[in-house]
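Asker: Whatever this is, show me its structure:
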Amino acid sequence: MPQHIFRDYDNAIQQLQEDLLTMATLTRQNLEQAMQALLRSDTDLANTVIAADSDVDELERKVDQIGMEILVRFHPVATDLRLILTSMKISTNLERISDHAVGIAKRARKINQGQPMQEVQLLEPLYAQAYALLRDAMDSYTNHDAVLGQALHEKDREIDRLHKQLSRTLSSQLELANGRSAAWLHLIFIARSLERIGDLSVNIGEETVFLESAIDIRHEHRKQALPNPPPAP
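Answerer: Have a look, this model is predicted:
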């Protein structure tokens, strides 16, 4: 992007948000298509996801460039400053989610090279929860809904529960695999990617809470799970 392309502050902010929302749409599409490539044994769709990831990468770079342009030229403060910083952090999380979608597509492509594997359907409940969490995370940002953003921690616990349960099932099947251990390993790693997508979506919700309230809730859910620390000496 050329230097000082934006002469108007409001136009710069608008472009930043539009690019971020476009990035979110493409990321969700990549995740959905990657899982459909697995569930429907559609290698062409897997290839589409792999090719589309470059668009997400380019949008991440664009969001970062616009964000830096605004910070350097306009020196935003308060809510506007938080908007720039959180938008840049959210774009990083979206790019990582898209990377996981590409990883799923690549593993789906390898699984599809073998005999049909009905057990891929075991991943559908975990995928449904991960996709819903990503949707809710972006809804919290778009609708300025800090309450929804904070609630994502609780929803992520269900993803963690499903992932642990599925990992046990897949690991037990791996031990019984006859010449198909690679396919079962791919499923285990796909399940792990879906669990990570849940974590990254929670990050987006945390950024939304910070944007709307200036309160940093990162790691708070972990602190609540720990016993009270001893008093300082």
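Asker: For the rest of this, base every contact and every neighbour count on C-alpha atoms.
Answerer: Noted.
Asker: for Ser181, what are its contacts?
Answerer: By CA atoms under 8 Å, 6 or more residues apart in numbering, the residues touching Ser181 are Leu174, Glu175.
Asker: Please give the number of neighbouring residues around Tyr9.
Answerer: Residues near Tyr9, counting by other CA atoms under 10 Å, number 12.
Asker: these two touch, right, it and Val72?
Answerer: No: in this structure, Tyr9 is not within contact of Val72 by CA atoms under 8 Å, at 11.7 Å.
Asker: Which residues are in contact with the most centrally placed residue in the chain?
Answerer: Computing the C-alpha centroid of the chain and ranking residues by CA atoms, centre = their mean puts Ile97 first, at 3.5 Å. By CA under 8 Å, 6+ apart, the contact set of Ile97 is Thr27, Leu31, Ile197, Leu200.
Asker: Sequence B follows; please return its structure for comparison with A:
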Amino acid sequence: MPSRLAREIAELRSRLLDMATIVAEQFTDAVEALLDHDMDKAERVVARDKEVDALELEVDERCERILARHQPVAIDLRTLLTAEKINTDLERIGDHCRNLARNTKHVTEAPGVLEILKLRGMTRTARRMLDEAKQAFLDQDAELARSIPDLDDDVDRLHHENFQALVSYIQENPEHAEVAAHLITASKAVERISDHSTNIAKGVVFLIEGVDIRHASVQEEKSIGDGRLGP
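Answerer: This is a model prediction of the structure:
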């Protein structure tokens, strides 16, 4: 029979997976609302953010209880540390989905502007990153987790292209400058969602291997300074 600590950690992981499922649904709905000018769906995304916030508080409380009761070490401690970071990233993704949905009402004033953007391809890649980060956490798959940050470069490139396209659009259509500004915000929200998915993936690597792959160049410089790397 699993120990009490094992059961509590399993429950914690389950709540994180629930949270990941909700924010993924929010993301899809927010993008569809924006592209289809669907205000009802946009409002549902905004309202659902409270559900994500409640789960964030629940996960925090579970982590605190486990730390207080069991004082875990090794892999169990890494699980808690990773859970807290993933919890924060998922909550931030929920916030960006809410903000993405809120831009829907502004786009209806100039619907044609969406045709110059690459939001669909950008959001497909960002959603893939989120789905794969969740799967890597579920399966404890470090190889999958390590592949996810590479996709972030594609999202960053598309966001830059969207930004440049919207700057040109504003110059040619100054009467719709406010709409374009909201779409720059929307594109940035998708880019930030991919950043948080990258953070989750790196957290999974830390959980499984005990290796922190954030800011790899900084880690390498530190290792050289400490004399741990040869020429």
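Asker: related to what we said a few turns ago, how much space is there between whatever residue of the second structure lines up with the residue nearest to the centre of the first structure and Val107 of the second structure?
Answerer: In the second structure, Ile97 of the first structure lines up with Ile93, judged by TM-score structural alignment. Applying CA to CA, to the nearest Å, the value for Ile93 of the second structure to Val107 of the second structure is 21 Å.
Asker: swap in Glu191 of the second structure?
Answerer: Going from Glu191 of the second structure to Val107 of the second structure by CA to CA gives 19 Å.
Asker: tell me the secondary structure for the aligned residue in the first structure for His159 of the second structure?
Answerer: If you follow His159 of the second structure across to the first structure using TM-score structural alignment, you land on His163. Look at His163 of the first structure: counting by DSSP: H, G, I helix; E, B strand; the rest coil, its state is helix.
Asker: What distance do you get for His163 of the first structure to Gly67 of the first structure?
Answerer: Separation of His163 of the first structure from Gly67 of the first structure (CA to CA) stands at 36 Å.
Asker: what's the next secondary structure element after the longest helix along the first structure?
Answerer: Ranked by residue count and defined by DSSP state H, the top helix of the first structure is helix 78-112. Counting by DSSP states H and E, the next helix or strand C-terminal to helix 78-112 of the first structure is helix 124-142.
Asker: what sits against the residue mapped onto Ala183 of the first structure from the second structure?
Answerer: Aligning on TM-score structural alignment places Ala183 of the first structure opposite Val179 in the second structure. Shown in contact with Val179 of the second structure (CA under 8 Å, 6+ apart): His106, Val107, Glu109, Ala110.
Asker: Same question for His160 of the second structure.
Answerer: Contacts for His160 of the second structure (CA under 8 Å, 6+ apart) come out as none.
Asker: and with 10 Å instead?
Answerer: Shown in contact with His160 of the second structure (CA atoms under 10 Å, 6 or more residues apart in numbering): Asp154, Leu166, Ile184, Ser187, Lys188, Glu191.
Asker: excluding its backbone neighbours, what's nearest the third one?
Answerer: It refers to Ile184 of the second structure. Of all residues not flanking Ile184 of the second structure in the chain, Phe163 sits nearest, at 6.0 Å (CA to CA, 6 or more residues apart in numbering).
Asker: among the contacts of Ile97 of the first structure, which are in helices?
Answerer: Per DSSP H, those map to helices at Thr27, Leu31, Ile197, Leu200.
Asker: What's the match for the third one in the second structure?
Answerer: Translated: Ile197 of the first structure. Aligned counterpart of Ile197 of the first structure in the second structure: Ile193 (TM-score structural alignment).
Asker: what does the second one give?
Answerer: Across the two structures, Leu31 of the first structure finds its equivalent in Phe27 of the second structure, going by TM-score structural alignment.
Asker: Cross-check the contact I'm expecting between its match and Arg128.
Answerer: No: at 11.2 Å, Phe27 of the second structure does not count as touching Arg128 under the criterion of CA atoms under 10 Å.
Asker: For those two, work out which one has more neighbours and name it.
Answerer: A count of neighbours by other CA under 10 Å puts Phe27 above the other of Phe27 of the second structure and Arg128, at 26 against 16.
Asker: Which residues are in contact with the more buried one?
Answerer: Contacts for Phe27 of the second structure (CA under 10 Å, 6+ apart) come out as 21, 33, 45, 93-94, 96-98, 100-101, 123, 126-127, 130, 190, 193.
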